[in-house]
Structure formats: C-alpha cells, structure tokens
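Visitor: Whatever this is, show me its structure:
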Amino acid sequence: MANTKVSGFSRANHVGITVSNLEKSIAFYEALTGTKISNKDEIGGPRMAKTQGLEDTRIKYANIHLDNLNIDILEYVLPTPEKTSYQNNQISAMHLCFEVDDIAAAMERLKEIGVEPEGEPIVFQPEDGLKAGFGTAVAYFRDPDGTNLEIIAPQGPFKRKNS
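Guide: The predicted model follows:
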C-alpha cells in the first residue's frame, strides 16, 4: 500500500483523558506541563450523547493547549463513570507520550510534582533489539487516575521531522 496521506488524518488535534475529579486533574496536568488550561466548561444532553453511543451525557471538561496537541480533561457526571485500569500491554490500552529534550530534567520535574515513575528511565541500546533510534530515552508514569503516560527524549526514527 502506498504511503499517502488521507485528507484530514495527517494531524492530531487532541487526546481526551477521562478523570474522576476535574479540579484535581487540572492541577496535575497544569503542574506537569507548565501550561494553564485554556477553557473550562460543561457539555451534554442527548444530542451529544448520541455521538458516543450513549442515551444521555453530561461532561465537565477543561482544555490544555500544548505546542502540538491539545489535552481534553473530561469528568463524566452522566452516565455515572466506572473506574477501569489498563496496563500498557493490554489490547486497546493507550498512552499519551510527552516529548522532552532532557530525560533527567523531566524526571526531576516529575519528582517535584510528586509523581513516582513506573521505573527508572532507559536509553535504547543495540541490545534492546532496535535497528535504529539508539540514544532515545523513555520512562513511564501515571496520572492521579492511573492513565498511562510516557516521556521520551527521541533520537533517530523516533524524532519527528518538525521537532
């Protein structure tokens, strides 16, 4: 199959993260990113619910605009949310990865805001089985609700052309 862009699918606009407490999550993501929310509002009703396959919905939300992606923080009031937890190896699990220039400085930032990483960061080496991307550093952590998050200091094919 040819590597052609499909109109409208070459850029990401946002990632939505469902949370248990909007205010607590706003504080976390503002501290993590150093960016204040741009908007806080509430949306819902049967019309909105139909876009999600629901009968009715009410969602409190906030938006954070990063340089290349927006984060929508969503607290569902209706229907009553259910807690779930995904490990990175589970099918349909997703994670949000933040690109950083310096993995050590990013780890210090996590410690400053009280975040405990899943483990120590690693730097990709030939023994990891990669053909390229050596020197790329990664670490994983979670937000207050257990959402899978990652930091990456990319090299080689992991580095975007416009970064």
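Visitor: Only C-alpha atoms from now on, for both contacts and neighbour counts.
Guide: Will do.
Visitor: quick one: contacts for the most centrally placed residue in the chain?
Guide: Most central residue of the chain, judged by C-alpha distance to the mean C-alpha position with CA atoms, centre = their mean, is residue 96 at 2.7 Å. Residues near residue 96 by CA atoms under 8 Å, 6 or more residues apart in numbering: 15, 148, 149, 150.
Visitor: I have a second one here; can you model it like the first so I can compare?
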Amino acid sequence: MRPLGVRREDRFHPRTVGHVLGKAWSTAVIPVHVPLARPAIAAFRRADHVGITVTSLAEALRFWVDVLGFRHVVKTHYENSEFLEQVVGVDGADVTLAMVEGPDGSLVELLEYHAPSERQMMKPRSCDVGSVHLAYMVDNLDSLLAKVEAAGWLRLGAPQTVSGGARDGLRIVYVRGQDGVTLEFLQAPIQANGHAAAWPNSLGA
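Guide: Next comes the predicted model:
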C-alpha cells in the first residue's frame, strides 16, 4: 500500500531519526521527492531555424536586416527538382531563400516561391487555427515599434504591461506585416539605471 501523501515518483531512503510521530525509532523510512528525469522527445537536439514564406524576398530582407537588425547570412535559389518537391511537398516548386541571423544566433529562413503559380495569401488572425507568431525580447519597445510601423507593419493593439506575478512589469505588443506574419515583442521592466532588467525566458528559467 502506498504511504499516505507519497507519490509514485517519490523515492524512499532510510534515515536515522530521533523521533517519528512521537515514538522513538532508530531508523525510519522518510519519503524524499526526487524528480524523475524528463524523457527525451523524438531525440531533438535544438531548434535550427524558423521558415517564413514571403511575397518579396527583397522586401523581407529589408525589414529583417534594416529594421530588426538581423544579419543576412546566405541566399540560395532552388530550381524545381524531385528533391525540392519531396522536401516541401509541393509539385512544381521553385524557390529562392535567404537565411538571416538574429543577435542571439537564432536563424530565420525567408522563402519566396516562384512556382507553382496557384499560391495563396494566408493572413490568419491570432485566434485562427494554424496561426503562428515569433516572440523576441527587445531593449526598447517604443523605439522598435516606431521603426516597425514606419516599415508598414501594423500593431495589433496598444502595448500592454503585465501586472503582478512572476512577469510583473513585462511589456508586450503584437505586430503584423503585409504577408500576414505576426511577431511579438517583449520588453523587461526598466530599472533605475535606465536599462532593462535581466529577464529569464517565458518559463522563468
């Protein structure tokens, strides 16, 4: 029978104690919680990149490089081939892609398809199934937001500040571009010295 209040994942270790439950014992078994190791899922090692299909690669590069400050790493054209069709799952695919790198080393792959001709423009709302957004911590939300809006992107609402809890003081805003891409910008609370506070990730780790 499982001892009251002891979970299945707990481990038991003999400990020498003076008194347990008011009785003298030389040795007692006391439950000590030892977290189980997190199981590996699909043997993932790390995130490699995020891919975004765009209308114009030139315009997308201007935004990601000139406005957001990413570094243009490489640009490659892939003509139609069985290899490409098998990778992307699109018959007749022909694409030019560019890889940009953020200040933190994260990679974004921008793809402009030249074929097939019957391509759709998807502009989902945040609530629509399949909608995706990327979130970035920034130093100065207001300054970046002004640059983003000048580049033709729209804020989806006024910047909001979290009140209370572990994320107290965090400022958040969503913006959306002409291709329907949604980005989230977050700014940690500003300290007395004028700099943003050190901030963990969204899990608080």
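Visitor: What's the biggest helix in structure 2, counting residues?
Guide: helix 141-150 (DSSP state H).
Visitor: is it true that residue 48 of structure 1 lies in a helix?
Guide: Yes. Residue 48 of structure 1: assigned to a helix according to DSSP: H, G, I helix; E, B strand; the rest coil.
Visitor: how about it, what's its partner in structure 2?
Guide: In structure 2, the residue equivalent to residue 48 of structure 1 is residue 84, according to TM-score structural alignment.
Visitor: Would you check how far apart the closest residue in space to that match that isn't next to it in sequence and residue 49 of structure 2 are?
Guide: Setting aside the residues directly before and after it, residue 84 of structure 2 is nearest to residue 93 in space (CA to CA, 6 or more residues apart in numbering), at 6.9 Å. Distance, residue 93 of structure 2 to residue 49 of structure 2, by CA to CA, to the nearest Å: 21 Å.
Visitor: Counting neighbours, go ahead and name the busier of these two.
Guide: Taking neighbours as other CA atoms under 10 Å, residue 93 of structure 2 and residue 49 compare with residue 93 leading, 21 against 14.
Visitor: so who does that one touch?
Guide: Neighbours of residue 93 of structure 2 in contact, by CA under 8 Å, 6+ apart: 79, 80, 81, 84, 85, 113, 114, 115, 116.
Visitor: at 7 Å what do you get?
Guide: Contacts for residue 93 of structure 2 (CA atoms under 7 Å, 6 or more residues apart in numbering) come out as 80, 84, 85, 115, 116.
Visitor: just to revisit the earlier point, and the residue nearest to the centre of structure 1? What does it align with in structure 2?
Guide: By TM-score structural alignment, residue 96 of structure 1 lines up with residue 134.
Visitor: Next: residue 3 of structure 1.
Guide: Checking TM-score structural alignment: residue 3 of structure 1 goes with residue 38.
Visitor: One more: residue 70 of structure 1?
Guide: Match for residue 70 of structure 1 (TM-score structural alignment): residue 107.
Visitor: before we move on, back to that, which pair in the contacts of residue 96 of structure 1 spans the largest distance?
Guide: Across the contacts of residue 96 of structure 1, the longest distance by CA to CA is 13.8 Å; it joins 15 and 150.
Visitor: hang on, the earlier thing: I'd like the next helix or strand past the longest helix of structure 2.
Guide: For helix 141-150 of structure 2, the following helix or strand on the C-terminal side (DSSP states H and E) is strand 154-155.
Visitor: So which bit of structure 1 is that next one matched to?
Guide: Using TM-score structural alignment, strand 154-155 of structure 2 pairs with 116-117 in structure 1.
Visitor: Show me what that stretch is in contact with.
Guide: Against stretch 116-117 of structure 1 from outside (CA under 7 Å, 6+ apart): 140, 141.
Visitor: what about that stretch, distance to the chain center?
Guide: On the basis of CA atoms, centre = their mean, to the nearest Å, stretch 116-117 of structure 1 sits 15 Å off its chain's mean C-alpha point.
Visitor: same question, stretch 7-22 of structure 1
Guide: Using CA atoms, centre = their mean, the offset of stretch 7-22 of structure 1 from its chain centre is 8 Å.
Visitor: Same question for it: list its buried residues.
Guide: Buried residues in stretch 7-22 of structure 1, defined by neighbour count with 16 or more other CA atoms under 10 Å: 17, 18, 19, 20, 22.
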